[in-house]
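sequence below, structure please.
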Amino acid sequence: MKKFFTIMSFAVAIIAAMAGCSFGSQGGTGSSDAAEEKNNMEAETKQTISDGKHRIKLTFDGGEAVVVLEDNAAARDLMAKLPMTQTFEDFNAIEKICRLPDKIVIDGAPMGVDPDVGDVTLYVPWNTLVFYYKDYGYNKDLVPIGHIESGLDKLKAMGDKFTVKMEKLAENAAGKTKITLTAGDTVIEAELDDNETSKDFIASLPITLPMKRYDDREYYGHIAKLSENGPSIPDFFNGDVTYHPGGPSFAVFFGREEDSYQPGLIRMGRITSDLSLFGKLGESPAVRIEVKK
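The predicted structure is shown next:
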């Protein structure tokens, strides 16, 4: 939990944030409630980043969502049937559902779920995938499939009926694009994911971007607007390469994930170099960003 600032330090922090990073809402001036929310979301998301689980991507007109799958027969059978494109519907203003054409094998999968917001289940009697955007009570006919890791708000915002392409996220791993960030003699490498936001950014390269250091956690620089059809994230992790539509800004995070809060980001990729290299860049470097040759 973040410590409360005094009124004077709170004002100074706001002025510093306005003069420095132009994202708008910044972790250094967040409330303790915002910090607690961030810690809860961060803990949940961290459990899914290095857990070795499989993921699927949902692509629709309003953007993308990523689901991390459970390790059970039903989730494995669903993944084996991908890719597929299906019609999603809103149901009871609680969930988005997808009626699957082929029966999902549930042998040995646990039955009975009290789903939380963001959970994905299989409703066995209808062979239907259910994506919850509101809380729902226990149902004995549900099998756990996974949890929406990113993009829940975009999925929730979709209308009564819409088309969604579901595919294995692992299939996109080979499509990652390697880039370099060069300032003077310092070269930092990163990998960008295969999403619409990253593709827009890659199309703008090479560029030389004036960047600024902010709060011992990030470097950011103003760029032209990009597509927002990439995975939105509740907060950053050290090493994230992101786009902030509110700038619009390109930002790379190298520290303070444990005590800073920055919502409104779209993740484009990850830094693959040692994050200590950011200590060599100074306060206002001109950074050459290009696809690695």
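
CA only for contacts and neighbour counts going forward, please
Fine.

checking my notes, residue 11 in a helix, right?
Yes: in this structure, residue 11 lies within a helix as judged by DSSP: H, G, I helix; E, B strand; the rest coil.

what segments of the stretch 1-150 of the chain are helices?
Secondary structure of the stretch 1-150 of the chain (DSSP state H, counting those that start in this stretch): helices located at 7-19, 32-49, 73-80.

and those helices as TSV, adding distance to residue 209 and mean neighbour count?
Rendered in TSV, the data for the helices of the stretch 1-150 of the chain read as follows (distance: least, Cα to Cα, whole Å; neighbours: other Cα atoms under 10 Å):
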stretch	distance to residue 209	mean neighbour count
helix 7-19	18	13
helix 32-49	29	15
helix 73-80	40	18
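
this one next, for a side-by-side:
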Amino acid sequence: MKNWVAFTLAVMIFFALAACGNGNSGNNDSTNSQAANESADEQKETNEQEDPSEKEQKEPGRDSKEDDEVRGSEQRVSVAFDGGEIVVKMGDNPTSRAFLDQLPLTMTFEEYGGFEKLSYPPEKLPTEGAPSGHVPARGDFAYYSPWGNVNMYYGDFSYSAGLVKLGEIESGVELLDNIDEDFTVVIKKMD
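Predicted coordinates:
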């Protein structure tokens, strides 16, 4: 009987100590949470003081080499459809050149995700030597190698592995904002 009473008492003490420990842990969590919030505020202030061009270079898929390849080309293409015309300044990279070699093309674009229109060229494009991915932004003209589709972005999106920037939409991106149905375009080089 004494053993049973001692055992019961030991179990009760164990649970009492465990409960006290959880109470202290909760206070530590509150303190840790407050410290984490202060640290996040400090980091936010530091980020706000950074040069935006430096921040842009740190993002995956947003490096200066890729931007230089887009700036290095003077080739423009016309994307003409019933709703108007979009002008794209093509990049100077192997994937962009392979796309240009397929022009002129008639393609049907469809809505995808609320931020891009996509279509499939007749032949997949090479991506050797291309960046491993890209952070697409409004106005980007890109190739998504895993699916083999070409994209016109009318909204921003997060980093996408396998996305290669082909060029930048110089004019007409606003035409994509209100197109909800599939639409057919003729893409050709401009003189």
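
any idea what the TM-score is?
Taking TM-score structural alignment, normalised by the length of structure 2 as the basis, the two superposed chains have a TM-score of 0.60; 136 aligned residues with a Cα RMSD of 3.2 Å.

re earlier: of the helices of the stretch 1-150 of structure 1, which is nearest residue 191 of structure 1?
Closest of the helices of the stretch 1-150 of structure 1 to residue 191 of structure 1 is helix 32-49, at 15.7 Å (criterion: Cα to Cα).

returning to what we had before: out of the helices of the stretch 1-150 of structure 1, which comes closest to residue 189 of structure 1?
Taking the helices of the stretch 1-150 of structure 1 one by one with Cα to Cα, helix 32-49 is closest: 20.0 Å.

helix, strand or coil for the residue nearest in space to the middle of structure 2?
The C-alpha lying nearest the average C-alpha coordinate of structure 2 belongs to residue 158 (Cα atoms, centre = their mean; 1.9 Å). Secondary structure assignment for residue 158 of structure 2 (three-state DSSP): coil.

surely it is in contact with residue 136?
Yes: contact between residue 158 of structure 2 and residue 136 holds when scored by Cα atoms under 8 Å: they sit 6.7 Å apart.

show me the strands in structure 2, by range?
Assignment of strands within structure 2 using DSSP state E yields the ranges 76-81, 84-90, 105-112, 116-119, 133-134, 140-144, 149-153, 160-161, 163-171, 183-189.

which residues are in contact with stretch 84-91 of structure 2?
Surrounding stretch 84-91 of structure 2, the residues in contact under the criterion Cα atoms under 8 Å, 6 or more residues apart in numbering are 69-80, 96-97, 141, 165-173, 175.

actually stretch 195-205 of structure 1, sorry about that
Contacts made with stretch 195-205 of structure 1 from outside it, assessed by Cα under 8 Å, 6+ apart, are listed as 192, 226-231, 243, 266, 268-269, 289-291.

give the buried residues for it.
By neighbour count with 16 or more other Cα atoms under 10 Å, stretch 195-205 of structure 1 contains the buried residues 195, 196, 197, 198, 199, 200, 201, 202.

equivalent analysis for stretch 72-85 of structure 2, please.
73, 75, 76, 77, 78, 79, 80, 85.

go on, stretch 30-46 of structure 2?
Residues of stretch 30-46 of structure 2 classed as buried under the neighbour-count rule (16+ other Cα under 10 Å) do not occur.

report the distance from it to the chain centre.
Averaging C-alpha positions (Cα atoms, centre = their mean, to the nearest Å) puts stretch 30-46 of structure 2 26 Å from its chain's average.

what distance do you get for whatever residue of structure 2 lines up with residue 189 of structure 1 to residue 13 of structure 2?
Matched to structure 2 by TM-score structural alignment, residue 189 of structure 1 sits across from residue 87. Separation of residue 87 of structure 2 from residue 13 of structure 2 (Cα to Cα, to the nearest Å) stands at 76 Å.

neighbour count: those two, which is higher?
For residue 87 of structure 2 versus residue 13, neighbours defined as other Cα atoms under 10 Å are more numerous around residue 87 (19 against 12).

how near is that one to residue 109 of structure 2?
Counting by Cα to Cα, the gap between residue 87 of structure 2 and residue 109 of structure 2 amounts to 16 Å.
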